[in-house]
Structure formats: structure tokens, C-alpha cells
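Chemist: could you work out the structure for the sequence below:
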Amino acid sequence: MINQKIAALRQDYKRATLDEQDAAPVPVAQFERWWQEVIQSELEEPNAMTLATSTADGRPSARIVLLKSFDEQGFLFFTNYDSRKGHELAENPRATLLFFWKELERQVRIEGTVTKAGAAVSDAYFLSRPMGSRIGAIASPQSQVIPGRDFLENRVLELERELAQTGPGRPEHWGGYVVKPEVVEFWQGRSSRLHDRLRYVLQEGNSWKIERLAP
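Modeler: This next block holds a predicted model:
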């Protein structure tokens, strides 16, 4: 059944184009170009991205996480290793990231393998976080069933008392993941749904092939 009010919602995209001759030779350089434009546009939380994972038997799940860094090695985010996504990445260390920058009429989709970030990287970022966020990461058994919000709030109060002198260090169950890209697609909205889609595919020898996809 089609809801006509929903089906009639549409936007014609006309802000920009994406041509092969203008694209950077490697995806991280192209991402950097778009990232700088996003920052200059002053969008709220431009580092928000959908992280899609799946179990070993292919049951998918997705949620929003925050990008914390990127370079030639991959795209970095942090989370609880004992969360649902952490368990799924342990079973199936592959993931997809999706950025949607509505105001710029752009999407970036990144598919690749996932590894844990080094302990030093995770330690440094954890200690840079506000005290409340650090305590919250320890207090919350992420993705597990809890009896109510009081459980969390009481646990936070306990930890604040316990760690008042020393401050919280990074727990073993919390840290970073790096998504190393194998396929990266840049999507630029165009008029009449004839969008520009350029896909970078990793080749042997770590070179990249650029392909245009039909919208």
C-alpha cells in the first residue's frame, strides 16, 4: 500500500556536479575535499555516520556513530567492544559507513574490513573525553537489558565516588575501530534523479579504479 502523502515528497537536486576528470585519484583525497566543504558549510555534526554491521549468518543492523579521524589507513570511530556492534564485528569484521550531508546533496558510502585501533590510540582519545563521558562509558553495559534508568544513574554516582581521586582510565571493553576501505562511492545529487555516482574500487597493488554508476 502506498501512502500518497509520503510518496509525493521529493526534492530536485541542483547544487553541484561530480565528474571523473575532477575527481581525486584516491578516495581519501576525494573525501578530504568534500570534508573541507562540509566543515566550511558549518553543518551540525558532519561526522555523524551510519555504521552497518552484520552477524556471521548475515543478519544486518545499523546505527549512527561519530567519525573521529580518517587517513590513508582508514576511518576511525570508538565504541563499547561488548555492544551489539562490537559482537557483530567480532563475528564478521566487515562494515559499511554512510555519510549523508543533506544540505550539500551528497552521500559517501564506504565498505571495508574492520580492525581494532591500537591501545595507545584508544587510550589517548578516551582520556581526552569529558569526565562525564568517560564515566558513562564505564557505567553503561551497552546493548544489554537493564532494569531501568535508575540503574545507570546509580552506577554513575558510585563511579563518581570511587574515581573522585584518580579519575577513570580506559576500560578494556572500550576502544576504537578502523574501517579500511575497499569500495568507496561518492554520490552527488542531480536534477531529475540523474545523480552522479563515482565508485572507487581497490585493486591489487593498492591502486584504485574509478567507475561511474548509473543513478
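Chemist: from here on, just use CA atoms for contacts and neighbour counts.
Modeler: Noted.
Chemist: OK, contacts around the residue nearest to residue 88 when sequence neighbours are not counted?
Modeler: Among residues not flanking residue 88 along the chain, residue 55 sits closest, at 5.0 Å (Cα to Cα, 6 or more residues apart in numbering). Residues near residue 55 by Cα atoms under 8 Å, 6 or more residues apart in numbering: 88-89, 91-92.
Chemist: do residue 118 as well
Modeler: Applying Cα under 8 Å, 6+ apart, the residues near residue 118 are residue 176.
Chemist: so which helix or strand takes in the residue positioned nearest the centre of the chain?
Modeler: Closest to where the C-alpha atoms of the chain average out (Cα atoms, centre = their mean) is residue 49, at 3.9 Å. Assigned by DSSP states H and E, residue 49 belongs to strand 48-54.
Chemist: now show me the structure for the sequence below, then we'll compare the two:
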Amino acid sequence: MCSKIESETDIGKVDGDKVYTQNDDLQSGLAYIDVKEYDYDPIKLFKSWFEEAKGSDLVMPNAACLATASRDGQQVTARHLLLRKLDNDNGFIIMTDKRSKKCKHLAENPNVSMAFLWNYKKDGEIISRQVRIDGIAEELDKSDYIELYEDQPLYCKVRAHLCHQGKVIDNWNELKLKHDILYNNFVEEGKVLEMPDHFVAYKVHPKMIEFYGTTEYEIADRAMFLLQEDSSWLWKRIAA
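Modeler: Down below sits the predicted model:
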């Protein structure tokens, strides 16, 4: 139940689009996403928000939730992974194990949905932003992402050789022994951990990008962009 305001003096003063009071419960405002500032281009807007998130205190601003589905839609699965690169042609590149459930889904049904969530403080104000992306996942040629593999930290390369993603582990100690052998081969013997055949990358080509933005006491604004047949974007402002 909403609290009743006893008098006009309880409301406080209005400054721009926000209402300020001594009581946090009585503050409200309306957020505004200025799409014109980004030339009505959702990729420019994403890059701006992403760069700001990377400059905040967030640990992994490139983390995204990826949802996939089987061909018949009976199995829908979501998991978090990392955005590895935003390609020059506006594709969102991710990497994974080709033996995983997500890759089985992608082979049957390339339609995916991604979501980024960023909550952080800027100049003492809480910023809350979400970006949703619906699109088609395309498996890339190895030559397109080998550099991304090479740039991975050591533990990621060890994992790529060690782990069969999603497979049941019968003996943790045996897995640990294999890990230590791989690690020692690299550190002590200088053996190179080449990119394994099951290491794969996908590019998500967006068909829809939706932005949700607000601050601590504001009602969120949302801007949805839909890709047209001529590769232009049609945008609409939608209610929170």
C-alpha cells in the first residue's frame, strides 16, 4: 500500500523532472534516454553505456546472460558468459565449448536472447541499466577468433583443454591431477596450449536491442530498436 500524503508541504519541491523531499520514500522522477544524442543508433548507445560500465566499480561489466532453446522450444536454458568482442559489423562475439548444451541448442535453433545488467554508483547516484538483445547466433571460422583465444589468461586455456563442459565429473582428484599436468607442462616445460578443436566462437547478430535506464528514484525509461530489412533501425520509446 502506498503511503498517504497528509499535506502539500509533505511533497517537497520540484526541480526539473524530480521531486525532492526529506523522506526518501516520497522521491520520484522520470528517467529519459536521449537517443538523438547517439544518432538514433543502438550500437553507439550500447558502446557508450558499456564504456561507462567498464569505468565503474563493476567487476565484470562484460558479463551477459544468454538464453538458448531447442528446436521445438521445449528446452530453454539461460546462463551467464562474457562478451569477448563487439565486432566492427555490430556483432556480439561470445566463446564456449562446442560440446556444451548451448551449442547443441544453437545447432538446432540459432535464435538467442542476451541481457546485460549494470548497477553502479556514479557521482554518488545509483545508476541502473539493462540492455536486452534478440538475434541470430552465427558460428565463426576459427581464423576469426584465434586471436581472442591467444589473448585468454592461462587458466582459461587450461580449462579449455581440461574440461568437457557439462560432463559429469566422477573423480575430482583425477581432474586435479590432469590440471596440474597441463599447468606444469606450460609453466615448467614451456609447452604451448594450442586452441582445441572444441573451442568455438559465435557472433550474435542483433535484430532487436532494448535499453532500460534509470537512477535511484526515477521511473525507468526504455528505448527499443528493431532492425529493418534495409539494415536501418526503427526505434520506439516504451513504458517501464
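Chemist: TM between them?
Modeler: After superposition, the two chains reach a TM-score of 0.85 (TM-score structural alignment, normalised by the length of structure 1), with 205 aligned residues with a Cα RMSD of 2.4 Å.
Chemist: could you dump the contacts of residue 55 of structure 1 to a markdown table with neighbour count and distance to residue 153 of structure 1?
Modeler: A markdown table is the format used below for these (neighbours: other Cα atoms under 10 Å; distance: Cα to Cα, whole Å):
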| residue | neighbour count | distance to residue 153 of structure 1 |
| --- | --- | --- |
| 88 | 23 | 28 |
| 89 | 23 | 29 |
| 91 | 14 | 32 |
| 92 | 17 | 33 |
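Chemist: just name the closest of the residues you listed to residue 40 of structure 1, please.
Modeler: Distance to residue 40 of structure 1 across these (Cα to Cα) is lowest for residue 89, with 33.5 Å.
Chemist: which strand or helix spans the equivalent of that closest one over in structure 2?
Modeler: Mapped onto structure 2 by TM-score structural alignment, residue 89 of structure 1 lines up with residue 106. For residue 106 of structure 2, the host element (DSSP H and E) is helix 101-108.
Chemist: contacts for that helix?
Modeler: So helix 101-108 of structure 2 is contacted by 68-71, 77, 97-98, 137, 166 (Cα under 8 Å, 6+ apart).
Chemist: just the buried residues of the residues you listed.
Modeler: For these, a burial check counting by 16 or more other Cα atoms under 10 Å picks out 68-71, 97-98, 137.
Chemist: check those residues and tell me the two furthest apart.
Modeler: With Cα to Cα as the measure, no two of these lie farther apart than 71 and 97, at 19.5 Å.
Chemist: other residues contacting stretch 142-158 of structure 2?
Modeler: With Cα under 8 Å, 6+ apart as the criterion, stretch 142-158 of structure 2 contacts 84, 179, 182-183, 193, 195, 200-201.
Chemist: from those, which land in helices?
Modeler: 179, 182-183 (DSSP state H).
Chemist: of these, which is the nearest to residue 162 of structure 2?
Modeler: residue 179 (6.5 Å).
Chemist: how close does the residue lying farthest from the centre of structure 1 get to residue 174 of structure 1?
Modeler: If you look at how far each residue of structure 1 sits from its centre, by Cα atoms, centre = their mean, the farthest one is residue 165, at 34.3 Å. As judged by Cα to Cα, to the nearest Å, residue 165 of structure 1 and residue 174 of structure 1 stand 22 Å apart.
Chemist: how many neighbours does residue 75 of structure 1 have?
Modeler: Counted by other Cα atoms under 10 Å, the residues lying close to residue 75 of structure 1 total 20.
Chemist: show me the contacts for the equivalent of it over in structure 2.
Modeler: In structure 2, the residue paired with residue 75 of structure 1 according to TM-score structural alignment is residue 92. Remark: with contacts taken as Cα under 8 Å, 6+ apart, residue 92 of structure 2 is in contact with 83-86, 203-206.
Chemist: ok, those residues vs residue 31 of structure 2, which is closest?
Modeler: The closest of those, once distances to residue 31 of structure 2 are taken by Cα to Cα, is residue 206, at 25.0 Å.
Chemist: quick one: map the closest one onto structure 1.
Modeler: In structure 1, residue 206 of structure 2 lands on residue 181 (TM-score structural alignment).
Chemist: now do residue 153 of structure 2
Modeler: In structure 1, residue 153 of structure 2 lands on residue 130 (TM-score structural alignment).
Chemist: same question for residue 80 of structure 2.
Modeler: Checking TM-score structural alignment: residue 80 of structure 2 goes with residue 64.
Chemist: and its match, how far from residue 79 of structure 1?
Modeler: 11 Å.
Chemist: tally of neighbours for the aligned partner of residue 40 of structure 1 in structure 2?
Modeler: In structure 2, residue 40 of structure 1 lines up with residue 55, judged by TM-score structural alignment. Neighbour count of residue 55 of structure 2, defined by other Cα under 10 Å: 11.
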